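# I would like to see how this sequence folds:
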Amino acid sequence: MNELAAKRNAVTELMRISPLADDLAGLFAAAGHRLYLVGGSVRDALLGRLSSDLDFTTDARPDRVLEIVAGWADAVWETGIEFGTVGVTKRGSTLEITTFRADSYDRVGRNPEVTFGDTIEGDLLRRDFTVNAMAIDLSTKQFVDPHHGLDALAQRTLDTPATPQESFADDPLRMLRAARFVSQLGFEPAPRVVEAMTSMAGEIQRITAERVQTEVSKLLLGAHPRQGLELMVETGLATHVLPEVPGMRLAIDEHHQHKDVYQHSLTVLEQAIALEDGEPDLVLRLAALLHDIGKPATRKFESGGGVSFHHHEVVGAKMARKRLRALKYSKQIVDDVSQLVFLHLRFHGYGKGEWTDSAVRRYVTDAGPLLPRLHKLVRADCTTRNKRKAAALQRTYDELEERIARIEAQEDLARVRPDLDGNEIMKLLGLQPGPQVGEAWRFLKELRLDRGPLSHEEAVAELRRWAQERGIS
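Okay, here's the model as predicted:
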């Protein structure tokens, strides 16, 4: 991308939304103020991917911005006004207008002491990366690029306007943002950025778990998550954020050969992504990355040079749950990811199809609504270099999916329930609501999983037999 072509892309994109931007710029000019399209919006315009969520900056103070947009915006919100940001919506677009900033940081926490600036150049200097430190003066359509962000964009390089040490000391979250941009945009961090991330990785502990989680999620949902994760591991950032990932780098000696668990997990992540349907799937990607984190804790060297990882799926599920909770993920995500990690190995007991119908039902029931993701995770986990073995594994899983489909055609596997409900159980056994009803219900569900649907008479007979064995009249 040469400079002229890049600017032409930006202007083309700007013209696409120009009535909106021009209207807003006109309002600010009439009020004696300047307005700039800035940051990620300019970067995306240069890349030809400008969205309807736009970022602006201005010399007008927040109270003045509110006066200017009053009556023009469809809606206004002041959530970020203490940081100088006024949000507005107009014709379906979301616009954030922030007063020039010239903040200072105590370098203990992350939140700055907000100070408003007077120049666009001063505002751009405090931004995270040079590709985000460009602006377009909307009154003249001129570029403002004091830190050569356009060159960095053309070279797909990630660098900081100030020194990386200054930038990351002000806000350590920028180190994670660097890894996120590597994933999202395929950029290469400048050597000095990598060096600063490596020496300052521990500073990320100043950042709250919620903010860390947001960046980790964006990284995983990017187009190149493997590269972003590798940067985190290479610099030591992952040791403080996702320590289980670098923890999978196991030393392998010549007498005990096994896969490099870390590289294998990154490969599984990539293969799971290739199996996604449409939108990126955070739960699937987290499960793919973490599915083998229990291996280091369960590794055992066997006689004859073998290596085992017995019950690593059980240990891994507990570890995944603990890590995701620490990162403040939602209960649903924690439950789903840990359950996928727990179930990912079960298929390998399927062998040559000797599972009973009961085992198939339990596989489907235990997966529940996660079954489509489990299918993808298991297929992605078949990473052997032996092409014949890999093809055999895929064929075996094809057979399992076909078998599930055949049983589903006869039974509602998605909603396996006992053949008698709680009310019938209480009526037949003369019970009041209580623990015994729950025990009977679970017995009938296990029976249903083992034998498939029963007739009403069979279910009643089995319930009476169960009750008699326990002395329930």
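# alpha carbons only for contacts and neighbour counts from here, please
Fine.
# from memory Leu429 sits against Gln468, does it?
No. Using CA atoms under 8 Å, Leu429 is not in contact with Gln468; the gap is 9.9 Å.
# The two - which one has more neighbours?
Neighbours around Leu429 and Gln468, counted as other CA atoms under 10 Å, are more numerous at Leu429. The numbers are 17 against 12.
# before we go on, could you also do this sequence so I can check it against the first one:
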Amino acid sequence: MRRAQENAVVEMLDIAPVADELAARFVAGGHRLYLVGGSVRDALLGRTGSAGGDAPRDLDFTTDARPEQILGILEGWADAVWDTGIEFGTVGARRRGYVLEITTFRADAYDRVSRNPTVRFGDSITDDLMRRDFSVNAMAVELHSSPGERRFVDPYGGLAALANGVLDTPAAPQESFADDPLRMLRAARFVSQLGFTPAPRVQRAMTEMSGQLARITPERVQTEFTKLILGAHPRRAIELMVETGLAEQAIPEVPAMQLAVDEHMQHKDVYTHSLVVMEQAIQRETDGPDLVLRLAALLHDIGKPATRRFETDGRVSFHHHEVVGAKMTRKRLRELRFPKSVVDDVAQLVYLHLRFHGYGKGEWTDSAVRRYVTDAGPLLDRLHRLVRSDCTTRNRRRAAALQRSYDSLEQRIETLRKQEELDAIRPDLDGNEIMKLLGVPPGPLVGKAYKHLLAVRMERGPLDRAQAEAELRRWAEEHGVAP
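Below you'll find the predicted structure:
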């Protein structure tokens, strides 16, 4: 029965011809070659980019051949070969648009202080699969010299786990996570990307060992967290991180939001509210997953615990939490080594997310609308989505009123944009014109005059040439500058 199931699995896999070509060369050299890990998992899931998806593809293999023997087998066949990972037993190659990684069986030992193994080569596919992170990644297909000669290898129940959507480890999870604590965060990432549920023993081990994540460098944590946020189910993954204590290690400001009560009294806490906002922001994405928007939605209220105040009327307030939150966001994302552009954009969205609530019933002046657009800059579209997503009230009348108010603001922005080319607001005189009219050389004085004209432009809208020159002369006279 099991053999029949294995044969059926092999028949399901649309394995690329290049894999069979490579296998024929290994067999001719007296070695075995296995398609392994994520390549097999994704092929069984039918995910693009796997062995059966659309090109270009990455394929992972393992073999009993040693690295120097792998190099010999690839010689004259691969379009390109690189050996940057050869000390870990991995040789990379490219063949007809496929990127191939071939790794010698491993039987590593870990010092459990860092996550760096003492590399030891093995001789058994079963032992090699035992050292992998999760059983769904511990499946392999042995390839032979002809396409019909294949064998499915699944010693740790990966196929059943895949079918049931369960994330388990080949070895005891405590052993696996002690070897490499990053695997705990990778578990949360697979929850987000694949919708899996950790096995009870895996979640227990994550909870017991969450402090071990401190062994991992911020760069590696950021890489996994980014993949997690960009997955299909980031809320489930964030909840898992908070429940197990991983979030305390990676991004402690998120679980800290559980301490604050939402001022609208519509959620258990600000933490839950922020997860809902993130989900609603995701629903508003139009061009695929947006890292900046998702991070801003998750973090927009992280300043609330630090600004929480209990008012005399019994309500809870969080005055200026957007200012505090922007600073906290910048600090945390920098510590996680996010790119500067991501840090700046997310922090600015957090800083601006409350600005709209001053719009009220539409009494903003055109100047205020101009400032809103100018301060948002290229983030304006994301700011629109974030602000709309931040409405989580269950009061339908209030929610509808907020959406109508924002509709009104967007309409005014569009009207002003058409009238004034709002996206590129500049003073009505440039630096060269200022220097010529005032008869001054380049220097701080020109910058001050420029800033003044920009403020006037923001307040009054476009000026014609004569008005702009008169305003500059008035400013110069007030500041003792004789044109």
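# TM-score of the superposed pair?
Once superposed, the chains reach a TM-score of 0.96 (TM-score structural alignment, normalised by the length of the first structure), with 469 aligned residues with a CA RMSD of 1.8 Å.
# Arg465 of the second structure reaches Asp428, doesn't it?
Yes. Contact criterion CA under 8 Å: Arg465 of the second structure and Asp428 qualify, at 7.3 Å.
# neighbour count winner among those two?
Asp428 (19 against 11).
# what's that one in contact with, if anything?
Residues in contact with Asp428 of the second structure (CA atoms under 8 Å, 6 or more residues apart in numbering) are 453-454, 457, 462-465, 468.
# Ala45 of the first structure now?
For Ala45 of the first structure, the contacting residues are 9-11, 13-14, by CA under 8 Å, 6+ apart.
# Swap in 10 Å and give it another go.
When contacts are counted by CA atoms under 10 Å, 6 or more residues apart in numbering, Ala45 of the first structure touches 6-14, 37, 51.
# how much space between the alignment partner in the second structure of it and Ala163 of the second structure?
When the second structure is aligned by TM-score structural alignment, Ala45 of the first structure is paired with Ala43. Per CA to CA, to the nearest Å, Ala43 of the second structure is found 13 Å from Ala163 of the second structure.
# so where in the first structure does stretch 383-393 of the second structure end up aligned?
Stretch 383-393 of the second structure maps onto residues 374-384 of the first structure, going by TM-score structural alignment.
# mind listing the helices for the stretch 201-350 of the second structure?
With DSSP state H, counting those that start in this stretch as the criterion, the stretch 201-350 of the second structure has helices at 218-229, 234-244, 246-250, 253-256, 270-283, 291-299, 304-307, 321-335, 340-352.
# Output the residue interval of the first structure matched by stretch 183-197 of the second structure.
Across the first structure, the stretch matching stretch 183-197 of the second structure (TM-score structural alignment) is residues 174-188.
# Would you mark the buried spots in the matching stretch?
Judged by neighbour count (16 or more other CA atoms under 10 Å), stretch 174-188 of the first structure contains these buried residues: 174-184, 186-188.
# which ones are touching the equivalent of Trp364 of the second structure over in the first structure?
Superposed on the first structure with TM-score structural alignment, Trp364 of the second structure falls opposite Trp355. Going by CA under 10 Å, 6+ apart, Trp355 of the first structure touches 347, 349, 400.
# so what's Pro117 of the second structure closest to, chain neighbours aside?
Excluding the flanking residues, the one nearest Pro117 of the second structure by CA to CA, 6 or more residues apart in numbering is Tyr110, at 4.4 Å.
# Check Pro280 of the first structure too.
Excluding its sequence neighbours, the residue lying closest to Pro280 of the first structure (CA to CA, 6+ apart) is Leu221, at 5.8 Å.
# Now do the helices in the stretch 51-200 of the first structure.
Under DSSP H, counting those that start in this stretch, the stretch 51-200 of the first structure gives helices at 62-69, 120-125, 149-155, 164-170, 173-185, 191-200.
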